[in-house]
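In: generate a structure from the sequence data that follows.
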Amino acid sequence: MEFSGLYRPNWMTWILRTTLPWSHTTTAKCRTNQLSGSIGLRIHPGKSKMLKIKTGDIQAMTVGGKPLEVVENFTYLGSVIDHSGGTTADVRSRVVQARTAFKTLDKIWRDRTISTKTKIRLFNSNVKSALLYGCETWSLNQSSLKKVQTFVNGCLRRILRIFWPERIRNEELWNRAGQRPIREEITQRRWRWLGHTLRKPRNSITRQSLQWNPQGKRSRGKPRTTWRRNLEEEMKASGHSWRDITRMAQDRREWETVVRGLYPLQGERL
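Out: Just a heads-up that it's a prediction; the model follows:
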């Protein structure tokens, strides 16, 4: 399987295999420029970027005779894509944006006339929504997961007014705030998105990408953390095989039961 391009009215992204001859890439780009130009659309060189993911030096790509800027990362549909091919940069960006959202509501967190229940609801809707945007496709390692959880814990302690020298365990903090470990939330979101994707037609590029196996040899050392490896660990822990989840995902109600069963709610939530 080959990814050639993704299209939408206002944006376009090419994902090209480095194993293809560079002439194929430039030909595809030129053809796209010609076709879009025939209906009054022009590729703007100043707004177009070129990102190389773990590849050697390649020729510069030009549009209208002007070379495209080569960048190490760029924001695409709200998510940060960088040259490493991972999601570490995106996680870091999400934390920064969520921290900004949290500071914007600082007057509310300090207001003693507002109930804790209301503050937590605002935290979930205004801060966590910014923090976990796109988390369904994150390939999380322990470092990134710890960064996200540490931020959430800090926010909850601020909301619940738990300051030094008072110390409580994280489990008690989550129980007071009606929260659960961030790993559980991300996992359930990932599985809900997975079910939605598995119900797409078999020729859907999104569904095909779940089992896409890039060719070639990886570099030496420990295998990198990937989305698929995250999922396989979760499948193993839940006792499900790929065939099982593909079948169960076709029934929305059955799949929702599976997702909820990953981490049953314990205790009363705010």
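
In: use CA for all of it now, contacts and neighbours both
Out: Noted.

In: show residues contacting stretch 153-164.
Out: In this structure, residues lying in contact with stretch 153-164 by Cα atoms under 8 Å, 6 or more residues apart in numbering are F102, W109, R110, T116, K119, I120, N170, L173, A177.

In: and these, which of them are buried?
Out: Burial by neighbour count, 16 or more other Cα atoms under 10 Å: within those this picks out F102, W109, T116, K119, I120, L173, A177.

In: and the second one, what does it touch?
Out: Applying Cα under 8 Å, 6+ apart, one finds that W109 lies in contact with K119, R158, I159.

In: coming back round to it: which one of the contacts of stretch 153-164 is nearest Q59?
Out: Looking at the contacts of stretch 153-164 and their distance to Q59, the nearest is F102, at 43.8 Å (Cα to Cα).

In: on that earlier part again, what's the farthest-apart pair in the buried ones among the contacts of stretch 153-164?
Out: Every pair in those was compared (Cα to Cα); the two farthest apart turn out to be F102 and L173, at 18.0 Å.

In: from V70, how far out is T62?
Out: Using Cα to Cα, to the nearest Å, one obtains 11 Å as the distance from T62 to V70.

In: compare with the first, here's sequence two:
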Amino acid sequence: MKIMPIEKTASAPLSIVVINGQAVHVVWQFTCLESIISSSGKLDAEISVRLAKTSSVFRRLLGAVFHRPQINRHTKARIYNAKVSSIMLYSSETWRIAQTQLRMVDAVQARHLRRVESFKCYDKIRNTEILKTFKLANLSTQVEARSLRWYGHLLCPPISTPKRIISDFNPSENGWKRPRGRPHTRWADVINQRLLNRNINPNEAPSLALDRATWRRLTVLSTSSLYAGDPAEQER
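Out: Predicted coordinates:
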């Protein structure tokens, strides 16, 4: 395998890859294991697809399950988690997701649960009350808990393993410079902020993660945040 440089233009990549004499097409995004990988690292396309798939499944289950009075609310909540939320949260452990996108995800969940209970806008029932009714956590809180749980698994192997070498790589210490302007938020930055939200020192995380029981206790979906709802709504 060799890399052949080509002229840099506004629409062309810096290089192409040739394997066994055949050039590999260079694309800006592709789908791998049902997730959309983008060269920019943004999640716009991935979130849009996840929301569309989630809503499609929900609509198919609406008449068959969620609007059946014979099925109690607890069972409906479990089915929603298993069949709907699981699609939305697929691969969310590695998302570098923005707050605006998290609000979109929570809004879709709230809209679904309102339809299950046949609530209308003029009923003036808050999202937090809907979540309490079903005893569900909002999806943004679940994304945070899942990412921290997965981060704990990432910290367990020795630092000599490939995934630890990649995750521990520090660009600035290796002579890499980020472009001018505001730097993009990295997945490591998101994780560090979520650790601070749980009162966990990021520098102490590698040692804490070695004790699986302790890490599970620190990163579990806490009861206090179970019905967190929309922060903007809570301030009203």
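
In: superposed, what's their TM-score?
Out: Superposed pair, TM-score by TM-score structural alignment, normalised by the length of the second structure: 0.81. Supporting alignment: 218 aligned residues with a Cα RMSD of 2.6 Å.

In: tally of neighbours for the residue mapped onto L210 of the second structure from the first structure?
Out: For L210 of the second structure, the aligned position in the first structure is Q250, judged by TM-score structural alignment. The number of residues packed around Q250 of the first structure, counting by other Cα atoms under 10 Å, is 16.

In: count of residues packed around the closest residue to Q250 of the first structure other than its chain neighbours?
Out: Spatial nearest neighbour of Q250 of the first structure, excluding adjacent residues (Cα to Cα, 6 or more residues apart in numbering): R199 at 5.6 Å. R199 of the first structure has 17 neighbouring residues, counting by other Cα under 10 Å.

In: so what corresponds to R199 of the first structure in the second structure?
Out: Under the alignment (TM-score structural alignment), R199 of the first structure pairs with C156 of the second structure.

In: what's the answer for F74 of the first structure, then?
Out: Counting by TM-score structural alignment, which is the criterion used here, F74 of the first structure corresponds to F30 in the second structure.

In: quick one on the thing from earlier: the match of L210 of the second structure touches K200, doesn't it?
Out: No - under the criterion of Cα atoms under 8 Å, Q250 of the first structure lies out of contact with K200, with a separation of 9.2 Å.

In: name the helix or strand for K163 of the second structure, please.
Out: Assigned by DSSP states H and E, K163 of the second structure falls within helix 162-167.

In: so how far does that helix sit from its counterpart in the first structure?
Out: With both structures laid over each other, helix 162-167 of the second structure and its partner residues in the first structure are 2.2 Å apart on average (mean Cα distance after the TM-score superposition for the first structure).

In: which other helices and strands does that helix contact?
Out: helix 139-155 (3 or more Cα pairs under 8 Å, 6 or more residues apart in numbering; DSSP states H and E).

In: could you pull out the helices for the first structure?
Out: Counting by DSSP state H, one finds helices in the first structure at the ranges 22-38, 88-104, 106-110, 116-122, 129-131, 142-159, 170-177, 182-198, 205-209, 227-238, 242-248, 252-262.

In: okay, those in TSV with distance to K66 of the first structure next?
Out: Putting the helices of the first structure into TSV (distance: least, Cα to Cα, whole Å) gives the following:
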stretch	distance to K66 of the first structure
helix 22-38	13
helix 88-104	29
helix 106-110	47
helix 116-122	47
helix 129-131	36
helix 142-159	38
helix 170-177	54
helix 182-198	39
helix 205-209	31
helix 227-238	36
helix 242-248	47
helix 252-262	50
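
In: out of the ones you listed, flag the one nearest T13 of the first structure.
Out: Minimum separation from T13 of the first structure across the helices of the first structure (Cα to Cα) falls at helix 22-38, 10.7 Å.

In: in that closest one, what's buried?
Out: Of all the residues in helix 22-38 of the first structure, those buried under the rule 16+ other Cα under 10 Å are T25, T26, A28, K29, N33.

In: among the residues you listed, which one sits closest to N141 of the first structure?
Out: Comparing the buried residues of helix 22-38 of the first structure against N141 of the first structure with Cα to Cα places T25 closest, at 32.8 Å.

In: what's the spacing between the closest one and F102 of the first structure?
Out: According to Cα to Cα, T25 of the first structure stands 44 Å off from F102 of the first structure.

In: repeat for K147 of the first structure
Out: 16 Å.

In: quick one: map A177 of the first structure onto the second structure.
Out: The equivalent of A177 of the first structure in the second structure is F134 (alignment by TM-score structural alignment).

In: do you know how far its match is from E46 of the second structure?
Out: 27 Å.

In: then A107 of the second structure?
Out: A107 of the second structure is 17 Å from E46 of the second structure, where distance means Cα to Cα.

In: L231 of the first structure -> the second structure?
Out: Under the alignment by TM-score structural alignment, L231 of the first structure pairs with I191 in the second structure.
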